[in-house]
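Trainee: kindly return the folded structure for what I paste below:
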Amino acid sequence: MNISGNSILLTGASRGIGREIALAFAKQGNKLTLAGRNEQALEETRAGVEQAGGQAIVVAGDVTDAAWREFAIQKAVETYGGLDILINNAGVVSAGSLEEQTEEDVNQQLQINLVAPILLTRAALPALRKSKQAAIVNTSSIFGLLGMPFYATYGATKSGLGHFGEAMRRELADAGIHVMTVYPGATDTPMMESAGLGDEAGFAYDTPEAVAKALLDGLQANELTVVRADENSQGMLDANRQSPRELDEQIRQMKPKLEKAVEQHRSM
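Mentor: Down below sits the predicted model:
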C-alpha cells in the first residue's frame, strides 16, 4: 500500500517504538493522531513529527476508556478528513512468576494489551471502511509467538493480539482493509529499562528505529506479519515448532538466569 499522505491513529506514541513509528511515517508526509497517557511526551513526539515533515495532533488519554477511544477517532476524522491507518501499539508489561503477580497487574496487561486494541479497532472500523486504502497494524511481541516463563500474562495478551489480527484479516478480506501484525523482539526502549534481557540472558536488543522501518516496509509490501527475531530468538522459534520438548529443557536450564534478569521488569 501507499505509505504517504495517510491519516494515522497511533497509540503508544509517546516514546520507544511508538515514537519512532511516528517519526518514520512523518518522513513520508503522513498526518498523525498521537495517542498515549503522557501528554508532555506526546507533545515531544508531535514536535519531532512536524520537524520531520509530517503533521500531528495530540490526543492524550487512557486507551481503556470507551469515551476516549471514540473521541480519539472523532478527532482524527475531523482534523484530517478521515482515517486510513490504525496502529495498535500501546502496551504494558509486568514480569515475574504468575503466583507473585498482583491481580491488578494481570488485569491491566489484559485490558491495555488486548482488550483495548480490540475495542479501538471495533470503534475505528466505520471510519476505516470509508478509506480508499485502509490498514490495521497490531504491535505484538516475539513472546506472542514463544511462550516464556515469567511472561505468562504478557505473552498471552500478545499471542491473543496476533490471533485477533489474523482473524480480522480474514474477516475484512472483502472490505479493502489490510491487517498486519508486527512481532518485535527485545528492543532498546524505556519499556525495557528495568529488564535484563540482554546478552547475559541470551537476547540481542533491537533498535526502535529498526522496528519502525520494518513496520513501514512491511506495510508498503502488504506483508501479513513482520517478525523481528535475533539469531537466538529465531532458533528458539524454530525449536518450538520442531522439537518443543527439547526447547522446554533448554529453557528449564536457563530459568534461574532468566528469572534473575527479569525480576524487576515492570513498565505499567
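Trainee: hey, let's count contacts and neighbours off CA atoms from now on
Mentor: OK.
Trainee: correct me, but Thr205 touches Thr189?
Mentor: Not Thr; residue 205 is Tyr. No: Tyr205 is not in contact with Thr189 according to Cα atoms under 8 Å; the separation is 9.4 Å.
Trainee: neighbour-wise, which of these two wins?
Mentor: Higher neighbour count among Tyr205 and Thr189: Tyr205, with 18 against 15, using other Cα atoms under 10 Å.
Trainee: give me the distance between that one and Gln51.
Mentor: Distance, Tyr205 to Gln51, using Cα to Cα, to the nearest Å: 28 Å.
Trainee: quick one, strands of the protein?
Mentor: With DSSP state E, the ranges of strands along the chain come out as 7-10, 31-36, 55-60, 85-88, 93-94, 134-139, 177-183, 225-227, 266-267.
Trainee: looking at these, which is nearest to Gly218?
Mentor: Among these, strand 225-227 comes nearest to Gly218, with 6.5 Å by Cα to Cα.
Trainee: now the second one, please; I'll put the structures next to each other:
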Amino acid sequence: MRLSDCRAILTGASGGIGLQLAEQLCNAGAQVLAVSRQEGGLGQLRQRFPQQLRWQQADLNQAKARQEVLSAAWQLGGVNLLINAAGVNRFALFEEMDDDEIDALLDLNIKATLQLTRLLLPVLRRQGHALITNIGSTYGSIGYPGYATYCASKFALRGFSEALRRELADTSVDVLYVAPRATRTTMNGAAARALNDALKVGTDDPRDVAVAVLEAIERNLSELYLGWPEKIFVRLNHLLPGLIDRALRKQLPLIRHHSRAEVGEASK
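Mentor: From the prediction side, this is the model:
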C-alpha cells in the first residue's frame, strides 16, 4: 500500500506512537482523520498540514462517538487504512487493581477497538484494497507480572487480529498486527520506567516505532514484532514456556518493589 494513496483513520493520535504516525503519514502525502479525546500535539500538526489532517474529538468508549467517526469517514470519501493505536496501560499487580481500572483498560484496549473496527468494515470493504492495523504489544504474546490486565487486552487483540485476517482472507481487506516492545511514552508511569531501567529493558522512541509500522504497511505485512531480544522471547515463550516462567520468577521481588512504588504514587 502506497502511503500517498492512503485515506486513514488513526485512533490514539494525540500523543506517543499515534502522534508520530500522524506526522509521518502526512509527510508521506496521506489524508488523515486523527481521532482522540484531547487534541494534544495535533494542534501544531494541523497548522503544518491543513489540507491533509483533520481532527475528530471522540471518546471511543461511547457508541455516539464511534458513529461520528463513521460519518467523518464517509465525508473523507471513504477510507482504506484504519490504524487502531488508542490504548491505555497500568503497571500494577493484579490484586492491586480495582474494578474501575480493569474496566477502563479493557473497555478501550479491546471493546472499543473491536466495536469501531466492526463499524468501519463496510467502508473499508468498498475500497480496492484496504488495511486494518492493530497496535498490540510484546505483552500480547508474553504474560508478564505486573501487567496481567494489560496482557489480557493485548492477547485478545492479537487473537482478534489473527481471526479477522482469516475471516477476511477472500476480501479486499487485510489485517496487520504490530507488537512493539517498551516504548518511551507517557503511558508508562515513573515506577514502570524505573522497573525497565532496573531490568535493563530496551525501550524504543515512538518515532522509530512509527517508521517501522509504516514500512510494514507499505510492504503489506500481516505481522510485525519489534525489538531484540523480545522477538526471541516471544518464540521461546511459545515453545518453552517453563523456561520463561523460571526467568520471570527471578524478577518478581523487583517487580513487586516497583509496583508498590506505583501504588504509592497513584494514591498521592
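Trainee: turn the strands of the first structure into JSON lines, including mean neighbour count and distance to Pro256 of the first structure.
Mentor: Listed next are the strands of the first structure as JSON lines, based on neighbours: other Cα atoms under 10 Å; distance: least, Cα to Cα, whole Å:
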{"stretch": "strand 7-10", "mean neighbour count": "26", "distance to Pro256 of the first structure": "37"}
{"stretch": "strand 31-36", "mean neighbour count": "27", "distance to Pro256 of the first structure": "35"}
{"stretch": "strand 55-60", "mean neighbour count": "23", "distance to Pro256 of the first structure": "40"}
{"stretch": "strand 85-88", "mean neighbour count": "26", "distance to Pro256 of the first structure": "33"}
{"stretch": "strand 93-94", "mean neighbour count": "23", "distance to Pro256 of the first structure": "18"}
{"stretch": "strand 134-139", "mean neighbour count": "23", "distance to Pro256 of the first structure": "29"}
{"stretch": "strand 177-183", "mean neighbour count": "25", "distance to Pro256 of the first structure": "26"}
{"stretch": "strand 225-227", "mean neighbour count": "19", "distance to Pro256 of the first structure": "27"}
{"stretch": "strand 266-267", "mean neighbour count": "16", "distance to Pro256 of the first structure": "18"}
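Trainee: can I get these in CSV with distance to Ala22 of the first structure?
Mentor: Below are the strands of the first structure laid out as CSV (distance: least, Cα to Cα, whole Å):
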stretch, distance to Ala22 of the first structure
strand 7-10, 8
strand 31-36, 7
strand 55-60, 9
strand 85-88, 10
strand 93-94, 22
strand 134-139, 13
strand 177-183, 15
strand 225-227, 18
strand 266-267, 21
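Trainee: closest one to Asp238 of the first structure among these?
Mentor: Closest approach to Asp238 of the first structure among the strands of the first structure is made by strand 225-227 (12.8 Å; Cα to Cα).
Trainee: what range in the second structure does the closest one sit on?
Mentor: Matched against the second structure by TM-score structural alignment, strand 225-227 of the first structure falls on residues 223-225.
Trainee: mean shift of the matching stretch relative to the first structure?
Mentor: Overlaying the first structure shows stretch 223-225 of the second structure at a mean distance of 0.7 Å from the equivalent residues (mean Cα distance after the TM-score superposition for the first structure).
Trainee: report the distance from that stretch to the chain centre.
Mentor: Averaged C-alpha coordinates place stretch 223-225 of the second structure at 12 Å from its chain's average position (Cα atoms, centre = their mean, to the nearest Å).
Trainee: next: stretch 7-26 of the second structure.
Mentor: Offset of stretch 7-26 of the second structure from its chain centre (Cα atoms, centre = their mean): 11 Å.
Trainee: can you pull the contacts of Val92 of the first structure?
Mentor: Counting by Cα atoms under 8 Å, 6 or more residues apart in numbering, Val92 of the first structure touches 108-109, 112-113, 191, 266-268.
Trainee: do Ala41 of the first structure as well
Mentor: Per Cα under 8 Å, 6+ apart, neighbours of Ala41 of the first structure: 14-15.
Trainee: how many residues are close by Asn237 of the second structure?
Mentor: Residues near Asn237 of the second structure, counting by other Cα under 10 Å, number 16.
Trainee: which residue is the nearest non-sequential neighbour of it?
Mentor: Residue nearest to Asn237 of the second structure in three dimensions, not counting chain neighbours: Ile244, with 6.0 Å by Cα to Cα, 6 or more residues apart in numbering.
Trainee: counterpart of that neighbour over in the first structure?
Mentor: So, by TM-score structural alignment, Ile244 of the second structure is matched to Leu247.
Trainee: burial check on that match, number of neighbours?
Mentor: 18.
Trainee: try Val201 of the second structure
Mentor: Around Val201 of the second structure there are 14 residues (other Cα under 10 Å).
Trainee: rewinding a little: how much space separates the residue nearest to Asn237 of the second structure from Ile135 of the second structure?
Mentor: Plainly put, Ile244 of the second structure is 24 Å away from Ile135 of the second structure if you go by Cα to Cα.
Trainee: list the residues that contact whatever residue of the first structure lines up with Asn89 of the second structure.
Mentor: Under the alignment (TM-score structural alignment), Asn89 of the second structure pairs with Val93 of the first structure. Taking Cα under 8 Å, 6+ apart, we find Val93 of the first structure in contact with 109, 154, 191, 265-268.
Trainee: how about Thr203 of the second structure?
Mentor: 181-184.
Trainee: hmm, try it at 10 Å
Mentor: Contacts for Thr203 of the second structure (Cα atoms under 10 Å, 6 or more residues apart in numbering) come out as 180-185, 193, 196-197, 227.
Trainee: neighbour-wise, which one of these leads?
Mentor: With neighbours taken as other Cα under 10 Å, the top of the contacts of Thr203 of the second structure is Pro180, carrying 26 neighbours.
Trainee: kind regards, and thank you for your time.
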